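Q: this is a predicted model, with the sequence first.
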Amino acid sequence: PRHSRRRSRHGARRSCCVDRLRIGRACAPGSPRIDGGQRLTFAGQADAVIPAGAEIYSDPVALSIAPGADLAISVYLAEAANPQTGHPGARATNFTTAGNHVADPVLTDATPTTRWYSLADVEVGAAPSAGTIVAVGDSITDGYGVPADRNTRWPDVLAERLRASPSTRALGVVNAGIGGNRVLLDGLGPNLLARFDRDVIARSGVRWAILLEGVNDLGVLTRDTPVTPARHAGIVAQVTAGYAQVVARAHAHSIKVIGGTVTPFGGNDYYHPGPASEADRQAINTFIRSSGLFDAVVDFDRVLRDPAHPERLSPAYDSGDHLHPSETGYRAMGNAVPLTVFDGATRSVIGASAPVPGGPAADRRPAIALTFDDIPAHGPLPAGQSRTD
């Protein structure tokens, strides 16, 4: 198949020059040895400038790879890129070394790191029957706690199952999890509403998105101090309204959205949730299960919770921090997504015993789009005023 690389400067305020870029096959997960490879170019040129906040694509190349194989993308920057666009939770070993060594079959004297830098994604040419599933979420989707190079996040488990089934082996999974991500507010990266178009809609061949977000919105609300009942009611309303926003956007692009229920986090020492936080979680999960907003629902809460203490993760699936699942828990999550959900079947709640309301009408789409950005030249809109454009 033919491949192209997308490199990013999202979040950066200065441009970055990519001087050399190469793709090959990793000899083994976490190994600095590379099997073969090809030089990548940009409109036929070896180098390119990525403007601040932008993305660029490499020219496509032909490279045969096995489904699920690890790739090695080598980049050389002659000048420092500071700050550097990256992903801190790669759960994979990467290597850096001084000098231009992108064509070397092995990086000697390289320093290992578990971060990714600049690479936004790899697009793979495929048959018309192929499609992409984007798992969008927080650190639970990002695989917090998974040892490097084991590829045992729940989206990895789902991808493994898809490849093993003849009816779904043409489907690929993109992991768009960001640690600490929230529906409403920025954290380590942009909030869900700010990044959904970039991370889901703008990707090629996306037919489904699996959405698992909300636990950090609930946790941050009361992490430092208790809040009023009105604030609790407000967070539930705002999170569920955020879900409706991204589902409407996805449906406008013929992308189906599978909602994942928010998993338990009772007993977590970072968020120390109380009964009010648990009530918020239950309210959001009731909305996910029964509102009819989503095309299907996977009840991750039911999969992971302790039956005796449903506000907590089951000890069998708890990593130990009472928020993130263990590898066993992630495998249970990946196994909980039935592959039949991707065959166009009618809406269902996985594991539900009662009928589920139908999804929204196909023509329910946003009438207008509003945006907010911190650009001083635009001038302020004072509080308490209306504006007509």
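A: Cool, got the structure.
Q: only C-alpha atoms for contact and neighbour calcs from this point on.
A: OK.
Q: what are the ranges of the helices in the protein?
A: With helices called from DSSP state H, the chain shows them at 139-142, 154-164, 192-196, 215-221, 229-252, 275-290, 300-304, 327-336.
Q: please identify the deepest-packed of those.
A: Among the helices of the chain, helix 139-142 has the highest mean neighbour count (mean count of other Cα atoms under 10 Å), at a mean of 24.
Q: same for it, what does it pack against?
A: Other elements packing on helix 139-142 under the criterion 3 or more Cα pairs under 8 Å, 6 or more residues apart in numbering; DSSP states H and E are strand 171-177.
Q: show me what the strand it packs on is in contact with.
A: Residues outside strand 171-177 that contact it (Cα atoms under 8 Å, 6 or more residues apart in numbering) are 130-142, 155-156, 158-159, 162-163, 199.
Q: got the angle between it and helix 154-164?
A: Here the directions of strand 171-177 and helix 154-164 differ by 180 degrees (axes from the mean of the first three to the mean of the last three Cα atoms, to 10 degrees).
Q: measure stretch 48-64 end to end?
A: Criterion Cα to Cα, to the nearest Å; first-to-last residue distance in stretch 48-64 is 25 Å.
Q: hang on, I meant stretch 172-189
A: Using Cα to Cα, the end-to-end distance of stretch 172-189 comes to 24 Å.
Q: centre of the chain to it, how far?
A: 5 Å (Cα atoms, centre = their mean, to the nearest Å).
Q: next up, a second structure to put side by side with the first:
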Amino acid sequence: MLSRTRKTAIATTVALAIGAGTTAVAVDRTQSAPAAKTAWSAAWAASPQRASVSFRPNWSEAGFDNHTVRQVVRVTAGGTRARIRLSNAYGTSPLQVERATVARTDKGAAVRAGTVRELTFSGGKSTSVPAGGQLSSDPAKLTLAAGEQVTVTLYLRRTTGPATFHAQSFTDSYRATGDHASDGSAAAFTESTESWYYLSGVDVTGTKQASGIVLFGDSVTDGFASTPNADRRYSDALAARLKSLGKPRPVLNSGIGGNLVLNDSAWYGERATTRFSRDALDLPGVGTVVVLEGLNDIGYQETTTQPTYKPAPNITGRDLINGHQELIRQARAKGVRIVGATLLPLGGSDHYGKRAAAASDEFNHWVRTSGAYDAYVDFDKALADPADPERLHPAFDSGDHLHPNDAGYRAMANALNPASL
């Protein structure tokens, strides 16, 4: 039975949005300089997580020992200088980085000739990141364009122990034995996973930037079920849309698959109310945050297929509202604009049941009517099936009735009114 709120909220039409040996290259070691007071803009971000085997096999629990890790990211802002941010948030000992480089991406683990820049840290090529800490490199002269792929390479000579990482990157990262930080070719990088390790950000400077937009949430924001190695998350679609409208802005993805608003999880990250400052409000140059989170809080109480989060507490719509009000308070205290989002339809998924449906309806009604947020976006309405508004439209459903496909992520980007941002 459909609730009255959902029946009135769903539009009668939905706009489909379907619309051979290692080669070393010369490394420029003169391109880095000690960091000065500079106006930085976050151009890419990933939220750190504790080492785990969540979702699929990865290297986080074993860590690294005399390995070079090469990671590819897509920046949404351009500049003439770049720096990286490293996180050892969940390390139990200092992380020793022997060398680090940044370059423009060629294909896979290969980088473009002549673009490799040796990164320094307070003037030295090696650094130690304290347990529980983070740090930024010195700036390197490297001209990047918004939408370009960037390759960051870390040589980790010493045993690291379990690695702080981001579990679901939907982009391949690569590993080689020994020091291959300066390699131009991909030959030595014979292993790969879909996770990012220690790398939490790439920042740019040297060009004027509009304030950044952080998309904060769970697996839907993270891009679950989007096409791997294709940059088709909702954050990618939003950055492309704003650029096409002549209103480019940095768009940062701070989603964590499985994340909850109100409770911590060993696999799914610290609760949203705890990680909000680190992963959203404190990123360089951020002016707006869009919050989409809560399906896991209300859905884990329904599912029997999530053994990593049991027993799940019974979370009501009011509980979820209280959590979001705390996020609003934190954003207002930092002077950051905050946009709320209704929860997507979840009918037919393993998160669906009477309690979850009631909590979702109560929460979505509050988002639409309370005025608590500076603005809101109605993803529930934009992605629902008119024939059954409790469910995702079939054209937007990845198949699990919970996560959008590539077309669904484009529909989410199209649902956001640029004026609200």
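A: Perfect, I can see it now. On a predicted model such as this, the values are computed, not experimentally measured, just so you know.
Q: any idea what the TM-score is?
A: For this chain pair, the superposition-based TM-score is 0.82 by TM-score structural alignment, normalised by the length of structure 1; 331 aligned residues with a Cα RMSD of 1.6 Å.
Q: relative to I65 of structure 1, which of the helices of structure 1 is closest?
A: Taking Cα to Cα, helix 154-164 is the member of the helices of structure 1 nearest to I65 of structure 1, at 13.9 Å.
Q: and that closest one, which stretch of structure 2?
A: Under the alignment (TM-score structural alignment), helix 154-164 of structure 1 falls on residues 234-244 in structure 2.
Q: mean shift of the matching stretch relative to structure 1?
A: Compared with structure 1 after the fit, stretch 234-244 of structure 2 shows a mean deviation of 1.0 Å (mean Cα distance after the TM-score superposition for structure 1).
Q: so which bit of structure 2 is stretch 78-89 of structure 1 matched to?
A: With TM-score structural alignment applied, stretch 78-89 of structure 1 matches the range 157-168 in structure 2.
Q: start and end of the matching stretch, how far apart?
A: Taking Cα to Cα, stretch 157-168 of structure 2 runs 25 Å from one end to the other.
Q: hmm, back to that, tabulate the helices of structure 1 (a markdown table), appending distance to G172 of structure 1.
A: A markdown table is the format used below for those (distance: least, Cα to Cα, whole Å):
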| stretch | distance to G172 of structure 1 |
| --- | --- |
| helix 139-142 | 16 |
| helix 154-164 | 6 |
| helix 192-196 | 18 |
| helix 215-221 | 26 |
| helix 229-252 | 18 |
| helix 275-290 | 25 |
| helix 300-304 | 21 |
| helix 327-336 | 14 |
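Q: of all the ones you listed, which one is nearest I178 of structure 1?
A: Checking the helices of structure 1 against I178 of structure 1 by Cα to Cα gives helix 139-142 as the closest, at 5.6 Å.
Q: which residue packs closest to the counterpart of V200 of structure 1 in structure 2, ignoring adjacent ones?
A: Taking TM-score structural alignment, the alignment pairs V200 of structure 1 with A280 from structure 2. Spatial nearest neighbour of A280 of structure 2, excluding adjacent residues (Cα to Cα, 6 or more residues apart in numbering): V214 at 6.0 Å.
Q: state the distance from that neighbour to N296 of structure 2.
A: V214 of structure 2 sits at a distance of 20 Å from N296 of structure 2 (criterion: Cα to Cα).
Q: Y376 of structure 2 contacts R337, correct?
A: No. Counting by Cα atoms under 8 Å, R337 is not a contact partner of Y376 of structure 2; they are 11.2 Å apart.
Q: distance of the most centrally placed residue in structure 1 from R195 of structure 1?
A: Most central in structure 1 under Cα atoms, centre = their mean is A176, positioned 1.6 Å from the mean C-alpha point. Distance, A176 of structure 1 to R195 of structure 1, by Cα to Cα: 10 Å.
Q: now the match of stretch 78-89 of structure 1: buried residues?
A: R157, T160, G161, P162, A163, T164, F165, H166, A167, Q168 (16 or more other Cα atoms under 10 Å).
Q: contacts only, for the last one.
A: Contacts for Q168 of structure 2 were tallied using Cα under 8 Å, 6+ apart; they are F55, E194, S195, W196, D222, F224, I256, G257.
Q: neighbours around R278 of structure 2, how many?
A: Residues near R278 of structure 2, counting by other Cα atoms under 10 Å, number 12.
Q: if you could redo that for N229 of structure 2, that was the one I meant.
A: By the criterion of other Cα under 10 Å, N229 of structure 2 has 14 neighbours.
Q: contacts only, for it.
A: Counting by Cα under 8 Å, 6+ apart, N229 of structure 2 touches F170, T171, D172.
Q: please apply the same query to F342 of structure 1.
A: By Cα under 8 Å, 6+ apart, the residues touching F342 of structure 1 are T168, W208.
Q: quote the end-to-end distance of stretch 43-58 of structure 1.
A: End-to-end distance for stretch 43-58 of structure 1: 7 Å, by Cα to Cα.
Q: give the aligned range of it in structure 2.
A: Counting by TM-score structural alignment, stretch 43-58 of structure 1 falls onto residues 122-137 of structure 2.
Q: so how far is that stretch from its chain's centroid?
A: 22 Å.
Q: next: stretch 84-94 of structure 1.
A: Centre-to-centre, stretch 84-94 of structure 1 and its host chain are 14 Å apart (Cα atoms, centre = their mean).
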